[in-house]
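Enquirer: Pasted the sequence and its predicted model underneath.
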Amino acid sequence: MDFGIITPAVMGIGVVSMSIAWVVNTWIRVRNGYPLESSWGKPIYPQKNDESIERVKLLSQENAQLRAELGSLKDRLANVERIVTDSGYQLTHEIDRLREEKEVN
């Protein structure tokens, strides 16, 4: 049997499968919040300096402001929806009732 062609093909498949496994492993680690590793297996953590910490604080404040604004916009939208979906009959009935009260007084 001639192993001259089969051996490089098997080795190529092994190298490709190991590369795919490394990519999948890295993807799973990143997705689940584990730190990446250097070529020697030591974890690589993101660098934390004063500038990045200040940036996170500013972004957190902006996020809180935007959430508060979104809450107030939701409330205003609910009021507008209530006004728009209120039937014309009820509105006319309220106006007539107020006119009658004014005429009585």
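Expert: Arrived safely.
Enquirer: From here on, just use CA atoms for contacts and neighbour counts.
Expert: Fine.
Enquirer: Count the residues that sit near Arg29.
Expert: Residues lying near Arg29 (other Cα atoms under 10 Å) number 14.
Enquirer: which strands and helices sit next to the helix or strand hosting Val15?
Expert: Using DSSP states H and E, Val15 maps to helix 6-31. For helix 6-31, the packing partners by 3 or more Cα pairs under 8 Å, 6 or more residues apart in numbering; DSSP states H and E come out as strand 36-37.
Enquirer: take a look at this one as well, against the first:
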Amino acid sequence: MEFLTETAVIGGVIALSLGWVANTWIRVKNGYPLENSWGKAVYPKNDQAAERVKLLTRENAELRAELGSIKDRLANVERIVTDSGYHLTHEIGRLRDEREAN
């Protein structure tokens, strides 16, 4: 009985150690900083990630501004197309094309 208890304890310690190693490996593989027992980073995050976030934030702002500009242009085009003068001009052009075709 004592042998089974010792074996269970040793097996538990080995299982916990392997779990800790796997957890650490996964964290390092995905770029998370390692932490000590107090939750502080063992090594600082690399500056490349922070620089990439800055670049993506700037690109996002530029794309949002461009999208706003495109929305304004689209609203102007919609206004022109729905304007009654446009319909009249379009209808006259269509009738001219029909008359020239005959």
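Expert: In hand now; what should we look at? Just so you know, these numbers come straight off a predicted model, no measurement behind them.
Enquirer: what TM-score comes out when they're superposed?
Expert: Overlay of the two chains. TM-score (TM-score structural alignment, normalised by the length of the second structure): 0.41; 57 aligned residues with a Cα RMSD of 2.6 Å.
Enquirer: ok, back up a step: so how far is the helix holding Val15 of the first structure off the chain centroid?
Expert: 31 Å (Cα atoms, centre = their mean, to the nearest Å).
Enquirer: Likewise for stretch 77-95 of the second structure?
Expert: Centre-to-centre, stretch 77-95 of the second structure and its host chain are 41 Å apart (Cα atoms, centre = their mean).
Enquirer: Ok, stretch 93-102 of the second structure next?
Expert: Taking the mean of its C-alpha atoms, stretch 93-102 of the second structure sits 52 Å from the chain's own mean (Cα atoms, centre = their mean).
Enquirer: So which residue is dead centre in the second structure?
Expert: By Cα atoms, centre = their mean, the second structure has its centre lying nearest to Leu56, at 9.5 Å.
Enquirer: can you tell me which residues contact that one?
Expert: By Cα atoms under 8 Å, 6 or more residues apart in numbering, the contact set of Leu56 of the second structure is empty.
Enquirer: again, but for Thr57 of the second structure
Expert: Residues near Thr57 of the second structure by Cα under 8 Å, 6+ apart: none.
Enquirer: Against Glu51 of the second structure, how distant is it?
Expert: To Glu51 of the second structure, Thr57 of the second structure is 10 Å away according to Cα to Cα, to the nearest Å.
Enquirer: now Tyr86 of the second structure
Expert: According to Cα to Cα, Tyr86 of the second structure and Glu51 of the second structure sit 50 Å apart.
Enquirer: just Val28 of the second structure next, same as before
Expert: Val28 of the second structure is 19 Å from Glu51 of the second structure, by Cα to Cα.
Enquirer: next one: Ile92 of the second structure
Expert: 58 Å.
Enquirer: ok, now Leu18 of the second structure?
Expert: Between Leu18 of the second structure and Glu51 of the second structure the computed distance is 35 Å (Cα to Cα).
Enquirer: Report the next helix or strand after the longest helix belonging to the second structure in sequence order.
Expert: Taking DSSP state H as the criterion, the second structure has its longest helix at helix 47-82. Downstream of helix 47-82 of the second structure, the first helix or strand assigned by DSSP H and E is helix 84-101.
Enquirer: hmm, who's touching that following helix?
Expert: Helix 84-101 of the second structure is contacted from outside by 80-81, using Cα under 8 Å, 6+ apart.
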